[in-house]
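Engineer: Please find the sequence and the predicted model below.
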Amino acid sequence: MRAVEWFENWFETSYYHTLYKNRDESEAQKFIERVVKQLDLKTGAKVLDLACGRGRHSQILAQLGFHVTGADLSKNSIQHAKTHISEEVEFIVHDMREPLKKSFDAVFNLFTSFGYFDHVSDNLKVLKSVRSELNPQGSFILDFLNSRHAIETMVPTEEKLIDGCHFHINRYVEDGIIVKKIRVIDPKNKVDTQYFEKVNAFSFDDLSKMLDMAGFKVVDVWGDYKLNKFEEKSASERCIFYCQPKL
């Protein structure tokens, strides 16, 4: 029997959405608008929001005039996303390692939704699937963290109280993987349990090599959501690749 992956447990629980309920929607809106301008996407373009979660980026892309497919492995997230569905968005449950039998003008993988798998080959599968889904002149945005910055600025322990739930968070690096251990104490529902978030601490070079192996050329790399240039050794918080298929 196949072992259940950490994300199959954590992303399906309501506590995941409680912990991250206060994300900056204004920042997300402005980031998407800046990226779309850089890509020069035309109204009506077909785009894929890969690992879309509850669809916040999908909805922004739809509002900008694109035909959007939002895909995520979490049935819970997709079910929620469909409650806010518009006719320009299709939400589907999908494993991003497997290619969709569709073609897109752009694919977005945002908010560190890459690097979850233990084996490098599985992470490479994701990129190869994206390559197969893109039109020859299409664009791919891979929004990853700057692992070096994340490790150097890591807060080892943190506690939060949200909606009556206590979150005890521990962060550490283990075997090249950035780990967040999350203990959830929910007195109302008599819950005391533990979840994990894990992401490979891929460097800029690691990501560049994987993208090349998957058939991409890198057009630009940004270090934050304002699209400033990426500097691995500086305070760049993000490592955002703008790629196109190699012809």
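Structural biologist: It's in.
Engineer: CA only for contacts and neighbour counts going forward, please
Structural biologist: OK.
Engineer: Any buried residues in stretch 144-162, and which?
Structural biologist: Neighbour-count burial for stretch 144-162 flags Phe144, Leu145, Asn146, Ser147, Arg148, His149, Ala150 (criterion: 16 or more other C-alpha atoms under 10 Å).
Engineer: from what I can see, Glu12 looks like it's in a helix, true?
Structural biologist: No - counting by DSSP: H, G, I helix; E, B strand; the rest coil, one finds Glu12 to be coil, located in no helix.
Engineer: another structure for you, compare them:
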Amino acid sequence: MTKDTTTWFTSWFDTPFYHILYKDRNDTEAHAFMDTLTNYLNIPEGGTVLDLACGKGRHALYLNKIGYDVTGVDLSENSIAFAKQFENHRLRFDVHDMCKPYHKQFDAVFNLFTSFGYFDDDADNLKTIKAIKAELNTFGFGVIDFMNTDFVIDNLVPEEIKTVDGIDFHLKRYVEGGYIIKDITFTADNRLYNFQERVRGLTLADFELLFKQACVDLLDVFGDYKLHKFNTKTSERLVMIFK
């Protein structure tokens, strides 16, 4: 069995299997969210955006397409290597640890699709908020698009098998030690693989405390990608705007 022996996200996100499992993500929904969000924030034409934990760059690519100067950063070297093929004079990608401030400031910093709360050390969550603050210019906005933990736990599917590209991914989900955990087991190329995703089950109250500690102001909270009002029990997302 091949099992991750380092931080889970540095290994799992760097495998081709991660991208196979999640290949059906809804780009239409993601693009509509970017349209709605940039309009709501009134980011200036040609404005600068940092896509923090950008993966292979699906949000960054679209943001660039609709007129923004975009930098996408991610810890996954493989994902950034893939994304670099799409670079242009207003779109660039870089390997970067989001716990540390990037060397530029932006009109907006987007942390999208639950790309937060991975860390084993809770102090890194606060470091990331502080880093985002440092990455914002005087008029910039930070956005964290996280899961609504209460909704996710209430609707958790304990076990399922998802077949993608001929691979049977056995998924087991549970809550343990304040983390929402997904065990992922599958066989590919006659090898058995076992990975685990662990995301801290942060609530709005947890984020409010982090924002207070980082000396940033929470401006708006939404519950979905159409920016409807957040409801703890019924909203699928927790979208927070701050500066």
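Structural biologist: In hand now; what should we look at? Given the structure is predicted, the values throughout are model-derived calculations rather than measurements.
Engineer: And the TM-score between these chains?
Structural biologist: Remark: TM-score between the superposed chains equals 0.96 [TM-score structural alignment, normalised by the length of structure 2]; 239 aligned residues with a C-alpha RMSD of 0.9 Å.
Engineer: would you list the buried residues of stretch 144-162 of structure 1 in CSV and tack on secondary structure and distance to Val4 of structure 1?
Structural biologist: Listed next are the buried residues of stretch 144-162 of structure 1 as CSV, based on DSSP: H, G, I helix; E, B strand; the rest coil; distance: C-alpha to C-alpha, whole Å:
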residue, secondary structure, distance to Val4 of structure 1
Phe144, strand, 24
Leu145, strand, 25
Asn146, coil, 27
Ser147, helix, 26
Arg148, helix, 29
His149, helix, 30
Ala150, helix, 27
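Engineer: I'd like these as CSV, with distance to Met210 of structure 1 appended.
Structural biologist: Below are those laid out as CSV (distance: C-alpha to C-alpha, whole Å):
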residue, distance to Met210 of structure 1
Phe144, 13
Leu145, 16
Asn146, 16
Ser147, 16
Arg148, 18
His149, 20
Ala150, 20
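Engineer: now, which of the residues you listed sits nearest His67 of structure 1?
Structural biologist: Lowest distance from His67 of structure 1 to the buried residues of stretch 144-162 of structure 1 (C-alpha to C-alpha) belongs to Phe144, with 24.1 Å.
Engineer: Quick one: map the closest one onto structure 2.
Structural biologist: Using TM-score structural alignment as the criterion, Phe144 of structure 1 maps onto Phe146 of structure 2.
Engineer: Ala134 of structure 2 contacts Cys99, correct?
Structural biologist: No - at 11.1 Å, Ala134 of structure 2 does not count as touching Cys99 under the criterion of C-alpha atoms under 8 Å.
Engineer: so is Asn64 of structure 2 in a helix, a strand, or just coil?
Structural biologist: helix.
Engineer: Now for the aligned partner of Asp175 of structure 1 in structure 2, how many residues are close by?
Structural biologist: In structure 2, the residue paired with Asp175 of structure 1 according to TM-score structural alignment is Gly177. Applying other C-alpha atoms under 10 Å, we find 8 other residues in the vicinity of Gly177 of structure 2.
Engineer: now Gly177 of structure 2: how far from Gly201 of structure 2?
Structural biologist: Distance, Gly177 of structure 2 to Gly201 of structure 2, by C-alpha to C-alpha, to the nearest Å: 9 Å.
Engineer: which residues touch the match of Phe144 of structure 1?
Structural biologist: For Phe146 of structure 2, the contact set (C-alpha atoms under 8 Å, 6 or more residues apart in numbering) comprises Leu112, Phe113, Thr114, Ser115, Phe116, Arg237, Leu238, Val239.
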